[in-house]
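# Sequence and predicted model, in that order:
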Amino acid sequence: MMRFILIFIFAVSVAFGQDTINPLFIKSQPIKAEIIGGFDKFDNFYYTTKNNSFFKQDAKNITSFSNLQLGDIASVDVYNPLKINLFYKDLNSFIILDNRLADVFKIDFNTLQPYRNVTHISTGFDNTVWLFNMDSQQLELYDYKQNRSRFRSVPINGKILDLKSNFNFCWLLTQNHLYQYNYLGSMISKIPNNGFEKIAISNEKLIVLKSDKLYRMGKDLSDSQPIKLPNLLIKQFFATTETLYIYDGENLHHYQLKLD
């Protein structure tokens, strides 16, 4: 009987160890930023500062962009480094920058019909962005060159907490549910929100923040694995390939994180 108990305990402990992701600490770098945009596939680093300037930093140079007339930058999306998305929520506008941080396209929703009151924006494929229209309570795949929506969801109830996307999928986090859509707008997953606060993408999977802890979600959102980390203030977090980044407001911490 005792042998059976020991075998059972060992099996449970092994299973638990497999379910927990143990990242490897790489380094920490001090940085003062308002928003960490992240790293692109060329290892360029993007961030904003208090004066609403946007910066791109590579191994040799730092390039900047600023448009003080638009006010505060609400979000930065550098998933496509050739079409960088800066969202100015207070003025209901966004700007597309090229890889030299030149302003190549600007959309002011206040001047377009039908009017959209946008709260969140994230990069889509081709000439599209995913956006949430607060007035209609709909998620839209918006073609900014043709000024039309390629997709509109049914009205979605609940406060919107986060919106992330890549060329293939879009994830919408509300206070009630977490939704996943494919690039055409078909909803492929929907689960209850059990305390998730923010989301980030890595290798077409999600990392979610819940009660100051991070978890990796499965592709169909059906399971999650805790990511074992030291006690850190998680102000912002993001991932690229196999690296997890956590910003605590003063330092950007790098962790090696194999997700597949």
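Good, I have the coordinates. Numbers count the residues shown, from 1 in each chain.

# use CA for all of it now, contacts and neighbours both
OK.

# residue boundaries of the strands in the stretch 151-260 of the chain?
For the stretch 151-260 of the chain, the strands defined by DSSP state E, counting those that start in this stretch cover 160-165, 169-174, 177-182, 187-192, 198-202, 205-210, 213-217, 224-227, 236-240, 243-247, 251-256.

# I'd like these as a markdown table, with distance to S149 and mean neighbour count appended.
Shown next, in a markdown table, are those (distance: least, C-alpha to C-alpha, whole Å; neighbours: other C-alpha atoms under 10 Å):
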| stretch | distance to S149 | mean neighbour count |
| --- | --- | --- |
| strand 160-165 | 16 | 22 |
| strand 169-174 | 15 | 23 |
| strand 177-182 | 15 | 20 |
| strand 187-192 | 16 | 14 |
| strand 198-202 | 24 | 21 |
| strand 205-210 | 26 | 20 |
| strand 213-217 | 29 | 20 |
| strand 224-227 | 33 | 17 |
| strand 236-240 | 28 | 20 |
| strand 243-247 | 33 | 21 |
| strand 251-256 | 37 | 18 |
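
# putting a second one here so we can go through both:
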Amino acid sequence: MKNFATVFILLFSVFASAQEVFPATGRSVIFSGKADVYVGTDQFGAHYFISNNVFSKYTDGKRLDYNNVSKGNIAGADITNPLLLVLFYKDFNSVVLLDSQLNEIRQISFNDPAIPMQVQAAGLASQNRLWLYDSLSQQIWLYDFNAATRRSITPAVTDGIAWYETDLNHFYWIGNSQKLFVSDIFGKVNFLGVIPPNEICRITPTGTLIYVAEGKLYSIDPKKDNTVMIDLPEKSIRGIGYEDQNLFIFTGEGIIKYNIKLP
């Protein structure tokens, strides 16, 4: 899941060294429109946004909206599975599951006095489960939303979670000391690096990290410890996404698509 707090960190300390410049090609404008937050573009080409606390999906020239005023602000949205979308309402300690038409499947509250939990991060995991980070126990949990059961999978994350993103099998986070970690669904935690400032960052389905620093776009493969600057003409980057070798840049006025295979 992507969370929308301002991100001030990303990636390895080698950032200061010289980077390769990688050109992006095949530029095309695929969507025109304003929004507060660009959530992402899924594998079917649908675009997701949040504006005025309304979650919207644009596909084939049609717009679908979901608005739940009783839940407060949307703190995060997960579009990993377009058939099962996740909205995280941090202020109300709850999650809402939606289908592909943005119909509400269920609401899940974590305000159970028998098992207190203060959720600070949430995303979709595999096998009908949710990733959760609970600030009370300081642990990452897996929650089975069909069985309504939960189990912690990591030791206490004592450095906190300043930023996070999830896929079905991994929970990535950056702590307050600017260290990047990842946990798999079995609770195996790996340290990936200490990172310099950035404004926006995303993790691609292949594990490559893309981020914006001082108006420029970079990618890094943690396995290879290799940072590359992606050459773009856009001067304003408000959001980024990557799917099937397509790079999506949200400028605040629309989405620009590039055909690019990240190094």
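Nice, thanks for sending it over. Bear in mind that the values here come from a model prediction, so they are computed numbers and not experimental data.

# related to what we said a few turns ago, nearest approach to F10 of structure 1 belongs to which of the strands of the stretch 151-260 of structure 1?
strand 224-227 (19.5 Å; C-alpha to C-alpha).

# Not counting its neighbours along the chain, what's nearest N133 of structure 1?
Closest residue to N133 of structure 1 apart from its sequence neighbours, by C-alpha to C-alpha, 6 or more residues apart in numbering: V118 at 4.7 Å.

# Looks like that neighbour contacts W130 (just checking).
No - using C-alpha atoms under 8 Å as the test, V118 of structure 1 is too far from W130 to be in contact (10.3 Å).

# can you put the strands of the stretch 151-260 of structure 1 in CSV and add distance to L91 of structure 1?
Putting the strands of the stretch 151-260 of structure 1 into CSV (distance: least, C-alpha to C-alpha, whole Å) gives the following:
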stretch, distance to L91 of structure 1
strand 160-165, 19
strand 169-174, 22
strand 177-182, 27
strand 187-192, 30
strand 198-202, 24
strand 205-210, 28
strand 213-217, 32
strand 224-227, 37
strand 236-240, 24
strand 243-247, 27
strand 251-256, 30
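
# So which residues of the stretch 1-150 of structure 1 form helices?
Along the stretch 1-150 of structure 1, counting by DSSP state H, counting those that start in this stretch, helices occupy 2-19.

# so what's the closest residue to G160 of structure 2 other than its chain neighbours up against?
Closest residue to G160 of structure 2 apart from its sequence neighbours, by C-alpha to C-alpha, 6+ apart: G175 at 5.2 Å. Residues in contact with G175 of structure 2 (C-alpha atoms under 8 Å, 6 or more residues apart in numbering) are 159-163.

# and which of those is nearest to V39 of structure 2?
The closest of the contacts of G175 of structure 2, once distances to V39 of structure 2 are taken by C-alpha to C-alpha, is W163, at 15.0 Å.

# What does H47 of structure 2 correspond to in structure 1?
H47 of structure 2 maps onto F45 in structure 1, with residues paired by TM-score structural alignment.

# That match - nearest residue in space that isn't next to it in sequence?
F39 (4.6 Å).

# That neighbour is in contact with K56, isn't it?
No - contact criterion C-alpha under 8 Å: F39 of structure 1 and K56 do not qualify, at 9.4 Å.

# Which neighbours do those two have in common?
In contact with both F39 of structure 1 and K56: 45-46, using C-alpha under 8 Å, 6+ apart.

# No further questions, thank you.
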